[in-house]
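K.L.:
build me a model:
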Amino acid sequence: MHEVRGVVARSAHAPVTLETVLVPDPGPGEALVAVRACGVCHTDLHYREGGINDEFPFLLGHEAAGTVEAVGPDVTGLAPGDYVILNWRAVCGRCRACLRGRPQYCFATHNALQKMTLADGTPLSPALGIGAFADKTLVAAGQCTKVDPAAEPAVAGLLGCGVMAGLGAALNTGAVSRGDSVAVIGCGGVGNAAIAGARLAGAATIIGVDVDARKLDWARQLGATHTVLSGATDVVEAIRELTGGFGADVVIDAVGRPETYTQAFYARDLAGTVVLVGVPTPDMRVDLPLLDVFGRGGALKSSWYGDCLPSRDFPTLIDLYLQGRLDLGAFVSERIAPDGVEEAFARMSRGEVLRSVVEF
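P.N.:
Have a look, this model is predicted:
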């Protein structure tokens, strides 16, 4: 048993606390990872607010990189000392999606079976099955993806969730290719990662859309060729004007609201693609004329985790970062200690940062 520090949400809407967490040695199929850095993601805030489920207390944190300390007795392909990024979709290899060669849609992803606990024995629910706002965490071995140790942990860990979601929305789900026109609605961490992905793919026109001028500055730094301040103009008309009157080949909704999805739908070219990567709430509905859906062709897609396959995508993207072709470091707005997570949530909510990163 390992006694570590961890950032815990004990109840909905209450400030998080830094507490003693007990982490067991890894059992079959599990790995113990010493966390070196972990990004502060909106999903962690959703957990704290009770927006995911009510299985409090939660051990927060999931965008992490670290070093494997120990593995369970039956684990192969992973060993102590391996430098890894943690992912929240450890594929099973046996379900109908995996057997069809589509493991990114695995229907039976898994986590560690043993529970981490508070000092009094209260079981913790790890955020996205990871719980990485802690000095050490216990995960399924399949949640560990080995990457080049030359990549700084504060940067590498961001591929664990939000940045991968945005990059994958462009590269995997949207299949952006050379010469395409791309519009991204919502230029926070995920949206700007989609912009970076579109740039990496060779898109000719990349349009960032947001209500916040500061986020549009970030969008330009990460590859946007044009920006639209959405509160001041008609978004659909602005995107059409910037794409020869046709609309964009790919429009990525990184907000996930009915208004932004409707904008995305009408801002694409007639045979264009809409990608929804922003996460809506259960009460949201979209009302579109069915004739318009029929008449525009193209594709309407949802992007889960950027349709990524961690074993394929994480090492490749880290290599591109190390080659200077993908500026992952631009997403790190600040580095904080574990006791700074609550303040980081506030800065994130105010739109002041792309990513705060907890360093251990």
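
K.L.:
from now on I want contacts and neighbour counts done on CA atoms only, so please keep to that.
P.N.:
OK.

K.L.:
what's the neighbour count on residue 313?
P.N.:
17 (other Cα atoms under 10 Å).

K.L.:
could you pull out the helices in the stretch 251-360 of the chain for me?
P.N.:
258-267, 290-296, 310-322, 341-349 (DSSP state H, counting those that start in this stretch).

K.L.:
tell me which of those lies nearest to residue 215.
P.N.:
Closest to residue 215 of those, according to Cα to Cα: helix 341-349, at 12.0 Å.

K.L.:
of the helices of the stretch 251-360 of the chain, which is nearest residue 229?
P.N.:
helix 258-267 (13.4 Å).

K.L.:
list the buried residues for the closest one?
P.N.:
260-267 (16 or more other Cα atoms under 10 Å).

K.L.:
who does that helix touch, helix- and strand-wise?
P.N.:
Helices and strands touching helix 258-267, as assessed by 3 or more Cα pairs under 8 Å, 6 or more residues apart in numbering; DSSP states H and E, comprise helix 235-241, strand 248-253, strand 268-276.

K.L.:
residue 261 against residue 253, yeah?
P.N.:
Yes. Using Cα atoms under 8 Å, residue 261 makes contact with residue 253 at a distance of 6.1 Å.

K.L.:
hey, what's in contact with both of these two?
P.N.:
Listed as contacting both residue 261 and residue 253 by Cα atoms under 8 Å, 6 or more residues apart in numbering are residue 276.

K.L.:
in terms of helices and strands, where is residue 218?
P.N.:
helix 213-221 (DSSP states H and E).

K.L.:
next: residue 227.
P.N.:
Judged by DSSP H and E, residue 227 forms part of strand 226-229.

K.L.:
to compare against the first, here's another:
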Amino acid sequence: MVVIYLLIIASAWQRAVADSDVCSSSVIISNQIDANKLTGCETFDGSITISSSASGVITINNVEEIKGAFSAEGASELTKIIIPDLDSVQGGVTLSNLNSLTTITMGALSQVSSGIIIAGNPNLKTLGFQELEEVEGQLLLTGLFDSVSLPSLDQVKGQTTITGSSSMSCSTLDSLKFNGVFKNGYSCVSGSSGLGPGAKGGIAAGVIIAVLLVSLVLWFMLRRRRQRQRARGTQSTIPPSSTPSTVVAHDEKAPISRGSISPHEEPSPLSAPQTLLPRKPVGSAIFLDSRSIYEAPNGSAPDQKCHELDAGPILSSHQRPINAG
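P.N.:
All right, here's what the predicted structure looks like:
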């Protein structure tokens, strides 16, 4: 009998030691089996981290206080986090880049001594901490939230930043600001695009590449335009071929050459007037018209005659020679 009692006592002591070891050191939860090991820990002395390899639903029961931090980052297959009995976290709460996460259940959480960061969870639409009263550090809630509910919040000592979708209303949170809940700055913005850092970086890189391509095309077009303008300027500086016109006598036919005036074209008004040759008198009787008197050219003639004209200008009749020499 005594031996049986001793065995029972030893077994209970071993379990107590084992539970004490589990509850006193930090743990990493990769699946629900790891989470079930914490069931006997009302107060957990270390930090609890959900591994990036975790998937599906992780439920941690009976844990009321975490003296370290609680975090889950980069677990793309994790869909739900349920810690129904958790009342306080002495470290911080960080839940980020959980692409499949749709639900966070911490209905009893009232105090976080560091800060709360929940960001980069595109499928998390509803966020609520119904019993949360105090946050010693910052409160950062960004995502595509349709609603954020903090009905019991009494004070946030750090910076508060809340960003949600276009359907999220900031009116209730604004009323908390007017009541002096947010001690060190407050911002609430609805209408977030929900783009992560990678998507934003890709968009920025695409814009830069597009600008470079447009600049290159414009430079090439301007370069070709300048080359064409230079080519036209070179052609305009070549003087036209000029062939001197052939000067011919009045009765001769002028040969048609390039740059000369066509026989059917009228001469330019700026050309020099041609000298009219005097008409040769016909017959022995010489009559001079007072209106048509021309000076004889200075040519060497074998026989010249001089005539003396009667005095007086007679405009309407011919003048007769009175003395020939």
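
K.L.:
quick check: TM-score for this pair?
P.N.:
Here the TM-score for the pair of chains, by TM-score structural alignment, normalised by the length of structure 2, is 0.21; 118 aligned residues with a Cα RMSD of 6.8 Å.

K.L.:
return the closest of the buried residues of helix 258-267 of structure 1 with respect to residue 358 of structure 1.
P.N.:
Of those, the one sitting nearest to residue 358 of structure 1 (Cα to Cα) turns out to be residue 260, at 31.3 Å.

K.L.:
picking that back up, helices or strands next to the helix holding residue 218 of structure 1 in the packing?
P.N.:
helix 189-201, strand 205-210, strand 226-229.

K.L.:
out of the ones you listed, which is the most enclosed?
P.N.:
Of those, the one with the most neighbours on average (mean count of other Cα atoms under 10 Å) is helix 189-201, at a mean of 29.

K.L.:
of all the helices and strands packed on helix 258-267 of structure 1, which one is nearest residue 71 of structure 1?
P.N.:
Comparing these by Cα to Cα, strand 268-276 comes nearest, at 36.8 Å.

K.L.:
tell me the buried residues in the closest one?
P.N.:
Result for strand 268-276 of structure 1 [16+ other Cα under 10 Å]: buried residues 268-270, 272-276.

K.L.:
so which of the residues you listed would you say is closest to residue 47 of structure 1?
P.N.:
residue 276 (21.3 Å).

K.L.:
and that closest one, how close does it get to residue 260 of structure 1?
P.N.:
10 Å (Cα to Cα, to the nearest Å).

K.L.:
which residues do the two both contact?
P.N.:
By Cα under 8 Å, 6+ apart, the residues touching both residue 276 of structure 1 and residue 260 are residue 253.

K.L.:
tell me the helices and strands packed up against the helix or strand hosting residue 308 of structure 2.
P.N.:
According to DSSP H and E, residue 308 of structure 2 maps onto strand 307-309. If you count contacts as 3+ Cα pairs under 8 Å, 6+ apart, strand 307-309 of structure 2 packs onto strand 321-324.

K.L.:
report all helices and strands that the strand holding residue 227 of structure 1 contacts.
P.N.:
Against strand 226-229 of structure 1 (3+ Cα pairs under 8 Å, 6+ apart) you get strand 205-210, helix 213-221.

K.L.:
which one of those lies nearest to residue 67 of structure 1?
P.N.:
Nearest to residue 67 of structure 1, of these and by Cα to Cα, is helix 213-221 at 30.9 Å.

K.L.:
do I have it right that residue 57 of structure 2 meets residue 103?
P.N.:
No. Using Cα under 8 Å, residue 57 of structure 2 is not in contact with residue 103, being 9.4 Å away.

K.L.:
who has more neighbours, these two?
P.N.:
Higher neighbour count among residue 57 of structure 2 and residue 103: residue 103, with 18 against 15, using other Cα under 10 Å.

K.L.:
for the closest residue to the more buried one other than its chain neighbours, helix, strand, or coil?
P.N.:
Distances taken as Cα to Cα, 6 or more residues apart in numbering put residue 80 closest to residue 103 of structure 2, at 4.9 Å, once the chain neighbours are dropped. Here residue 80 of structure 2 is strand, with the state taken from DSSP: H, G, I helix; E, B strand; the rest coil.

K.L.:
count the neighbours of residue 80 of structure 2 for me.
P.N.:
18.

K.L.:
so it is in contact with residue 56, correct?
P.N.:
Yes. With contacts counted by Cα under 8 Å, residue 80 of structure 2 reaches residue 56, the gap being 6.6 Å.

K.L.:
for residue 166 of structure 1, give its distance to residue 219 of structure 1.
P.N.:
13 Å.

K.L.:
what's the longest helix in structure 2?
P.N.:
helix 197-236 (DSSP state H).

K.L.:
nearest to residue 156 of structure 1, out of the helices and strands packed on strand 226-229 of structure 1?
P.N.:
helix 213-221 (19.4 Å).

K.L.:
thinking again about what came up before, who has more neighbours, residue 166 and residue 219 of structure 1?
P.N.:
residue 166 (33 against 30).

K.L.:
show me what the helix or strand where that one lies is packed up against.
P.N.:
According to DSSP H and E, residue 166 of structure 1 maps onto helix 162-168. Contact here means 3+ Cα pairs under 8 Å, 6+ apart; on that basis helix 162-168 of structure 1 packs against helix 189-201.

K.L.:
and the angle from the helix it packs on to strand 248-253?
P.N.:
Put simply, helix 189-201 of structure 1 runs at 160 degrees to strand 248-253, going by axes from the mean of the first three to the mean of the last three Cα atoms, to 10 degrees.

K.L.:
report all helices and strands that helix 189-201 of structure 1 contacts.
P.N.:
By 3+ Cα pairs under 8 Å, 6+ apart, helix 189-201 of structure 1 packs against helix 162-168, strand 181-185, strand 205-210, helix 213-221, strand 248-253.

K.L.:
do you know which of the ones you listed lies nearest residue 193 of structure 1?
P.N.:
helix 162-168 (4.6 Å).

K.L.:
now do the buried residues in stretch 13-27 of structure 2.
P.N.:
Buried-residue list, stretch 13-27 of structure 2, by 16+ other Cα under 10 Å: 19, 22-23, 26-27.

K.L.:
so which of these comes closest to residue 33 of structure 2?
P.N.:
Nearest member of the buried residues of stretch 13-27 of structure 2 to residue 33 of structure 2, counting by Cα to Cα, is residue 27, at 12.5 Å.

K.L.:
pretty sure the closest one is touching residue 48, no?
P.N.:
Yes. Under the criterion of Cα under 8 Å, residue 27 of structure 2 makes contact with residue 48 at 5.3 Å.

K.L.:
need the residues touching each of those two.
P.N.:
Common neighbours of residue 27 of structure 2 and residue 48 (Cα under 8 Å, 6+ apart) do not exist.

K.L.:
sorry, back to before: got the buried residues of stretch 13-27 of structure 2 as a markdown table, with secondary structure and distance to residue 197 of structure 2 columns?
P.N.:
What follows is the buried residues of stretch 13-27 of structure 2, written out as a markdown table (DSSP: H, G, I helix; E, B strand; the rest coil; distance: Cα to Cα, whole Å):
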| residue | secondary structure | distance to residue 197 of structure 2 |
| --- | --- | --- |
| 19 | helix | 42 |
| 22 | helix | 37 |
| 23 | helix | 37 |
| 26 | coil | 30 |
| 27 | strand | 29 |
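
K.L.:
nice, that's everything, thank you.
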